[in-house]
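Fold the stuff below for me.
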Amino acid sequence: MSVVDLRGAEDFAAHPYPYYAKLRAEGPVHQVRTDDLERVWMIVGYEEARAALADQRFSKDWRTTETLTASSNPINANMLELDPPHHTRLRKLVAREFTARRIEALRPRVEQITGELLDAMVPAGRADLIDAFAFPLPMTVICELIGVPDIDRDAFRRMSNAIVTPVSAEAESAAVHAMGAYLDELIEDKRCSPGDDLLSALIRARVEDGDGLSRDELTGMAFLLLVAGHETTVNLISNGVRALLDHPGQLALLRARPELIDGAVEEMLRYDGPVATATFRFTREPVTIGSVVIPRGEAVLVALGSGDRDAGRYPDPDTFDITRQAQGHLAFGHGIHFCLGAPLARMEGRIAVQALLERCPGLERDPEGGEPDWLPGLLLRGVRRLPVRW
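Sure thing, here's the model as predicted:
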């Protein structure tokens, strides 16, 4: 086991996979130093990562450890940061809204939004694909699903980015408090003017069912659904398009055989997925991984992006191949915290990429677009801008 100091790795955000490969060659788990933490454990092997994601010896509740502290703001009381039975109860309340049948019913609206965005974008001949397409598509879909179509999306995006890709502890703390206040007001407005939407349904459950959601739980749930409902899909679309543009042969193959889109999206998720590491876990007891013992009460990161490049799972893992059988990847996690919105993200990704290629047959990087501006931090994988032309 090695101790890796990522504080000096200036190119890690742009090129994490060589670092992961070196770590995997040395063992499945390592101590890592980051800008925020003097010590955190990182699991990098596929089998070990998959096992850890489903291992109940790891807690998701930061309140169970002294290793990491977080704000008591209600947005930190969301189900992603809770263990059973609290997690089980909260997930059950929203799971029925994300069944395959309900997600499929959204397809016509997703296709309509996609078409409208492309109608506005295509005549210009060039665009920042994230601002014009990859961000507004999932943001519109999740806002309509939850019931907040008039949300101030620019303000929400700034707050969301400051929380999930923080540039400083101070900026993150300010964004957490601003987001909590914003969502609290949003929930109060929805309580006064309910509709036929997910947030209204959750509020009714809180009122009519004694075991429903408290006000803080509603705030945490709204935060998780809104942020997770768009941030990851933005990066799924933009990372997927970047991968295609970087591999012209695969782009040509997908154009020639559009029926490969389902497998192509799975390979996009495996090859350069939107989430680099799962959110923190904490050891309830000493946990042995390989020959390494992680002591009780330690913070642990599961490197999803590393696991999905493990040659023990995927032959020639650094090759982008849309015909690969990429099923079983870790991009949406595994176990009880497997991403609830995975079916929606997959559908949005398939519709978006296919429609984009159909409407923009000459799609390529904009040579005047400048160098990529990579998202900071260890959580999300992606760029802030993706200048393209067609």
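
hey, let's count contacts and neighbours off CA atoms from now on
Noted.

Is residue 218 in a helix, a strand, or coil?
Of the three states, residue 218 takes helix under DSSP: H, G, I helix; E, B strand; the rest coil.

another one to check against the first:
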Amino acid sequence: MTPAPISAQITDYAHRADPYPLYAELRETPVRREDDGTYLVSTYYEVRGLANDPRLSNDTRNRPPGYARVGQPAEETGLPPSFIFTDPPLHDRLRDTINRPFGPPHSPRFLDGLRGDLAGAVTELLDAFEGKDQVDIVEDFSYPLPVTAICRVLGIPREDEPRFHGWADVLASSLDPHSGDDGREKAQRARDEMGAYLTDLIESKRRHPGPGMLSALAPDMTPKDLEATAVLLLVAGHETTVNAITNTTLTLLRHPDTLQRFQRNPDLAVPLIEEVLRYEPPVQFVPWITALADIDVAGTTIPKGSPVWLMLAAANRDPGRFKDPDRFDPDREDNQHLGFYTGIHYCFGAPLARMELHAAVPELFRRVKDFGLLEDPPPYRANAVLRGPRHLPVAIGGLTA
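Have a look, this model is predicted:
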């Protein structure tokens, strides 16, 4: 039997728990052409170079026929493309506008002002562990926390936060290149429901401004542009952070010596979290890119019009860039990983994600006693792009104050 194309193997759920052997095979051919004309780029310097190459387009309108489903293009959603699916100069204008209420230089205190809310949310979630001998890190901790964060960022009323859980899950799953018709239909329903909600909320924010980005951006963006931005921030700001927190927890539980060292020295949090972002990145690859011209890379020509996948997780374990890359090493020096991508499409929410990780992970391992993995590997989400456990059941031995 002829083996399946490696792209199909990577997106096959059978390899979700451990795709890294496939990535190692992929790196043997740094630029690999699949039978359908897709080019997979998997080595560090080639991925980094192409991510900064203006001859590659994120604009969904440049995708060849048959690839429009990846990333939910504008014509399927009724919305203009969010800035992640645009190129300069539109990308730069949108991103600059959206950044003004989010961070420096225009709003240097915005994220810092969320620290209290995040700390309170972490405390509340961990307090709920009291009296339990088993919890699901995903359902009970890492999944609800980013919903709280992104809703605070947007200015969503607290009583409406539970509605965003289901929308975030469905929309993130739709990014899988092989999500199928059923996945796309579910995503469309979720977008319709969320769109109707946001339309009403944005209009309310225009009349009665309050805290959050929706109010701040309402005077500068059309309702549809603002709605598209909110949908993007929900998916990118939620699902990726869920995976990052869960992947960090799982990695530490698999490395008890490092965990004990971390518990003795919480200052290890910064290099430890950065190493997890390299070792188990929440975004595994970027599959919605198109070549705008012929591009020569590592001895291969990617023809104009070709779809391109940039394999971030494979690049993060490239032995040509990282020494002993399959080893988890918080002491790793010069750790310029691609966990948050690079170039003009570097993760907009990276500062918020890092803040959430630093609020959640040290406190989780400070307060919970005697962790024990109950299932390894745990069940993973279907999504191959935004990869992380669907559940992470653990035994616990109590809770400290």
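
What residue in structure 2 is paired with residue 86 of structure 1?
Residue 86 of structure 1 maps onto residue 90 in structure 2, with residues paired by TM-score structural alignment.

Could you do residue 42 of structure 1 as well?
Using TM-score structural alignment, residue 42 of structure 1 sits opposite residue 40 in structure 2.

Mind checking what secondary structure residue 301 of structure 2 has?
strand.

Quick check: nearest residue in space to it, chain neighbours excluded?
Leaving aside its chain neighbours, residue 301 of structure 2 sits nearest to residue 295 (5.4 Å; criterion: Cα to Cα, 6 or more residues apart in numbering).

Does that neighbour touch residue 304 like I think?
Yes. Residue 295 of structure 2 is within contact range of residue 304, at 7.5 Å (criterion: Cα atoms under 8 Å).

Just give the number of residues close to residue 175 of structure 2.
24 (other Cα atoms under 10 Å).

element containing the most centrally placed residue in structure 2?
Note on structure 2: the residue nearest the mean C-alpha position is residue 240, at 2.7 Å, using Cα atoms, centre = their mean. Element membership for residue 240 of structure 2, per DSSP states H and E: helix 223-254.

what ranges do the helices span in the stretch 51-200 of structure 2?
With DSSP state H, counting those that start in this stretch applied, the stretch 51-200 of structure 2 shows helices at 74-77, 90-99, 115-127, 137, 144-154, 161-173, 180-207, listed in chain order.

what about the shortest one, distance to the chain center?
Relative to its parent chain, helix 137 of structure 2 has a centroid offset of 18 Å by Cα atoms, centre = their mean, to the nearest Å.

And the longest one, by the same measure?
A distance of 20 Å separates the C-alpha centroid of helix 180-207 of structure 2 from that of its chain, computed with Cα atoms, centre = their mean.

who's in contact with the lengthiest strand in structure 2?
For structure 2, the strand that runs over the most residues, judged by DSSP state E, is strand 286-291. Contact with strand 286-291 of structure 2 is made by 55-60, 62-64, 67, 70-71, 177, 302-312, 385, as judged by Cα atoms under 8 Å, 6 or more residues apart in numbering.

do stretch 321-341 of structure 2 as well
44-45, 48, 51, 268, 271-279, 281-283, 312-313, 315-319, 346-347, 350.

Among these, name the buried ones.
Among the contacts of stretch 321-341 of structure 2, the ones that count as buried by 16 or more other Cα atoms under 10 Å are 44-45, 48, 51, 268, 271-279, 281-283, 312-313, 315-318, 347, 350.

from those, which ones fall inside helices?
44-45, 48, 51, 271-279, 312-313, 315, 350 (DSSP state H).

hang on, residue 296 of structure 2 in a strand?
Yes. Residue 296 of structure 2 forms part of a strand when assessed by three-state DSSP.
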